[in-house]
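**Student:** This is a predicted model, with the sequence first.
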Amino acid sequence: MPSGKQIMADEIPVLDLAPLLRGTPGALDDLGARLRRAFTEVGFYFVRNTGVPEALVQAAFDAAARFHAQPLEAKLALPFDSNNQGYLPFRGNTTRMNAVDGIKPPNANEAVFFKRELPPDHPDVLAGKRFRGLNRWPTDLPGFREAALDYAAAMEALGRRLVPIYAAALGLPADWFDDKFREPMFTLRMTHYPQQEPTAPADEWGLAPHADTSFMTILAQNKVPGLSLRLPDGRWIDAPAPEGAFLVNGGMMLRRWTNHAFLATPHRVTNRSGQERYAIPFFMDCSYDAVMAPIPTCVTPDNPPRYPPFTYPEFMGEYSGANYGQRGQAAAGVALQGA
């Protein structure tokens, strides 16, 4: 079935980082205004002239394809765990939390998740802090670990570059978020969407309609279509894929932190392209211990604080096991992010 109406070219704001990187006066304020429009009217924006090499992006897509081409036994040797790390097999999760239009059948994808690379003797690892575990890597894929970590490092750098624009969009000093993103939490998800048959049920999704959990999701453009977005007016639209740009959206963490001033726009994936589809979304959040109270500029007499202050582990723990049934309950898993 078609995923939605073709979007008009000007419906998703575009943030061009070139003036900011050149130090052009007023560039930050201009980008802040564009981002504010993005998150109050659409929920997504494109960012271009990021400085991220296309070859690095392609290497990450190639790494995802290589990982999922392995025998199932090799992938299952890296089982998904309570830290939201590891491999989830095909139809290994069901979108429940943040679901749109009801719970659908299990998602027709397989995925592997990686977080920040920590050494075995890191204090958080030794203390058993949740979501601060060790990544596990395939043993027979030369260069895979390096490609994944290089891409994660580039996305973290891009995310950090974008954070001051969020501050400008919210009427805050450019450095307002700095102490909250000293060491951002992040997840790199490498997803494989096999071809779905034309005769598949209408409610079978590669990834069912949902909103992300993240502060920021950065998605490299995919040459194989399948992603669609739901605008605030209720229309589902096919996501365009301008060359060289990244698509960025916010999730429920951003929405909660901004006291509902910013949107967490639902999206979904189906793969009826006749090709194998891979995606490499990068989900970035604040530091593990940062306290997120409703942002002051988002609190008014008509919009008092909707939530008490919270931290990353408290927020993610709230969603534990929601989307993975028995597998998630056994692992206390939270891997809610997708794209």
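**Tutor:** Perfect, I can see it now.
**Student:** hey, let's count contacts and neighbours off CA atoms from now on
**Tutor:** Noted.
**Student:** Contacts only, for Thr94.
**Tutor:** Residues near Thr94 by C-alpha atoms under 8 Å, 6 or more residues apart in numbering: Ile103, Lys104, Pro105, Pro106, Asn107, Asn323, Tyr324, Gly325.
**Student:** Tell me where the stretch 1-150 of the chain has strands.
**Tutor:** 5-6, 14-16, 44-48, 86-88, 110-114 (DSSP state E, counting those that start in this stretch).
**Student:** Just the contacts of Thr94: which are in helices?
**Tutor:** Among the contacts of Thr94, the members found in helices (DSSP state H) are Gly325.
**Student:** got the contacts of Thr94 as JSON lines, with distance to Leu141 columns?
**Tutor:** Converted to JSON lines, those look like this (distance: C-alpha to C-alpha, whole Å):
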{"residue": "Ile103", "distance to Leu141": "36"}
{"residue": "Lys104", "distance to Leu141": "34"}
{"residue": "Pro105", "distance to Leu141": "32"}
{"residue": "Pro106", "distance to Leu141": "29"}
{"residue": "Asn107", "distance to Leu141": "26"}
{"residue": "Asn323", "distance to Leu141": "29"}
{"residue": "Tyr324", "distance to Leu141": "27"}
{"residue": "Gly325", "distance to Leu141": "30"}
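**Student:** alright, now check it against this:
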Amino acid sequence: MSSEIPVVDFSAWPSGSPGDKRRLAQELTEACRRVGFVYVVNHGVPDDLLEEAFNWSKKLFDLPHDKKMLAPHPPGPNVHRGYSWPGLEKVSQYIHKEGEDLNAEDEELRKVVDCKESYEIGSESLHQQPNQWLPEEILPGFRTFMTDFYWHCFSTAKDMLRALAIGIRLDEEDYFLRFHSGLNNQLRLLHYPPVEPEKLSSNTVARMPAHSDWGTITMLFQDECGGLQVDDPNKPGSFVNATPMRNAFVMNVGDLLMRWSNDYLKSTLHRVTLPPMQEGQDAGAGHMTPARYSIPYFVSPDPMARIEYLPQCADEKNPAKYEPVVQEDYQKMRARLQYPDQSAVPVAVA
């Protein structure tokens, strides 16, 4: 575990005393203010449920390619659901500016392929982002489990949002929940296939380049492989390992929450790269990294939510830094280079 990333034990929430809740809220908020990342243990998502979620994820990605392609990610960036094969998505921190050639920027970024595949799931009730489900006979029970798991994760996310509201000293514990019905969240199953370590270290291919998340918070469940790195709060521009901690999740602040808090809370760059056990090793020809599985749960405001700075986070010495923004408009702006406008051909990355 990285000593730079704090650990918060949430076992006293919500049944603890008001003093316990304030203490936990302060610990969580301070971690989000100083680092932008925090390990949360005893968070309310049962261990057996997490184990089952990872088992379903492995069953999904073990399917033949033609079966997974029965629920493909739709072309373009506007609907972010279904199966994304290696080479389709390109994660970056680049933000498109008006007047720039979008195709040229997309071509330049895609010279380094992201070596991963994913499956995106959302609420069944959000018409702007319709789910792309596999036929039931391909993976019986998958849809039912993931739909239930999506809402179970949101139950825990609501506790995180309540704690942050207390930590920021908002007038109402449920303030953030006014903007978060749960309909606009995203459950993401991620698989990083084995790849030659030298391809990652030479930047011939990438796993997940350095980026920040767009929404309010992200809760990340990861397996034991490792490879997640976080921008070092003590030395910006260098990265520290977010070593997996069994049955914990890693929570981080998204860009919208940073805007909301007028930069009081920190949205931190992070990436997935060579697993630590491979670093510095003189691997022989043909050596491959282990596969990596993770499950991030992205918590976002509802599409028409208007995000503007919190008065508690601004004063004469720290005036408001950001104009108000509508979540749906902000998401579309950030997604423009993540997925190509037309269907891309799967890329061989191993």
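**Tutor:** That came through fine. Keep in mind that what you see is a predicted model, and the values were worked out from it rather than measured.
**Student:** that older thread, out of the strands of the stretch 1-150 of the first structure, which comes closest to Ala152 of the first structure?
**Tutor:** strand 110-114 (9.0 Å; C-alpha to C-alpha).
**Student:** what's the matching range in the second structure for that closest one?
**Tutor:** Matched against the second structure by TM-score structural alignment, strand 110-114 of the first structure falls on residues 117-121.
**Student:** circling back: and in the second structure, which of the contacts of Thr94 of the first structure remain?
**Tutor:** Compared against the second structure with both residues aligned by TM-score structural alignment, their matches' C-alpha atoms under 8 Å, these retain Ile103, Pro106, Asn107, Asn323, Tyr324.
**Student:** from these, which single one is nearest Glu197 of the first structure?
**Tutor:** Distance to Glu197 of the first structure across these (C-alpha to C-alpha) is lowest for Asn107, with 14.1 Å.
**Student:** Let me know how buried the closest one is, in neighbour terms.
**Tutor:** By other C-alpha atoms under 10 Å, 21 other residues sit near Asn107 of the first structure.
**Student:** ok, it - contacts?
**Tutor:** Listed by C-alpha under 8 Å, 6+ apart, the contact partners of Asn107 of the first structure are Phe90, Arg91, Gly92, Asn93, Thr94, Thr95, Glu204, Trp205, Gly206, Leu207, Ala208.
**Student:** Which residue of the second structure sits opposite the first one in the alignment?
**Tutor:** Counting by TM-score structural alignment, Phe90 of the first structure lines up with Pro86 in the second structure.
**Student:** Next, work out how far apart that match and Tyr192 of the second structure are.
**Tutor:** Distance check for Pro86 of the second structure against Tyr192 of the second structure: by C-alpha to C-alpha, to the nearest Å, it reads 9 Å.
**Student:** One more: His180 of the second structure?
**Tutor:** 30 Å.
**Student:** One more: Ile217 of the second structure?
**Tutor:** 23 Å.
**Student:** quick one, which of those two is more surrounded?
**Tutor:** More crowded of Ile217 of the second structure and Tyr192, by other C-alpha under 10 Å: Ile217, with 28 against 22.
**Student:** ok, average deviation of the match of strand 110-114 of the first structure from the first structure?
**Tutor:** Stretch 117-121 of the second structure differs from its equivalent in the first structure by a mean of 0.8 Å after superposition (mean C-alpha distance after the TM-score superposition for the first structure).
**Student:** cool, and stretch 50-61 of the second structure?
**Tutor:** Counting by mean C-alpha distance after the TM-score superposition for the first structure, stretch 50-61 of the second structure comes out at 1.0 Å.
**Student:** For the stretch 101-250 of the first structure, which segments are assigned as helices?
**Tutor:** With DSSP state H, counting those that start in this stretch as the criterion, the stretch 101-250 of the first structure has helices at 123-126, 144-169.
**Student:** Using the neighbour-count criterion, name the buried positions in the shortest one.
**Tutor:** Which is helix 123-126 of the first structure. Neighbour counts over helix 123-126 of the first structure (16 or more other C-alpha atoms under 10 Å) mark Val125 as buried.
**Student:** Now the common contact residues for Pro86 and Tyr192 of the second structure.
**Tutor:** Here Pro86 of the second structure and Tyr192 have Cys115, Lys116, Glu117 as joint contacts, going by C-alpha under 8 Å, 6+ apart.
**Student:** Excluding sequence neighbours, find me the nearest residue to the first one.
**Tutor:** This means Cys115 of the second structure. Nearest residue to Cys115 of the second structure, sequence neighbours excluded (C-alpha to C-alpha, 6 or more residues apart in numbering): Arg207, at 4.9 Å.
**Student:** What residues does the counterpart of Phe39 of the first structure in the second structure make contact with?
**Tutor:** In the second structure, Phe39 of the first structure lines up with Cys32, judged by TM-score structural alignment. Taking C-alpha under 8 Å, 6+ apart as the contact definition, Cys32 of the second structure lies against Val38, Asn252, Val253, Leu265, Lys266.
**Student:** and which of those is nearest to Lys235 of the second structure?
**Tutor:** Nearest member of the contacts of Cys32 of the second structure to Lys235 of the second structure, counting by C-alpha to C-alpha, is Lys266, at 14.8 Å.
**Student:** Once you drop chain neighbours, what's closest to that closest one?
**Tutor:** Nearest non-adjacent residue to Lys266 of the second structure (C-alpha to C-alpha, 6+ apart): Gly36, at 4.7 Å.
**Student:** For burial, what's the neighbour tally of the one you found?
**Tutor:** So Gly36 of the second structure, with other C-alpha under 10 Å, has 26 neighbours.
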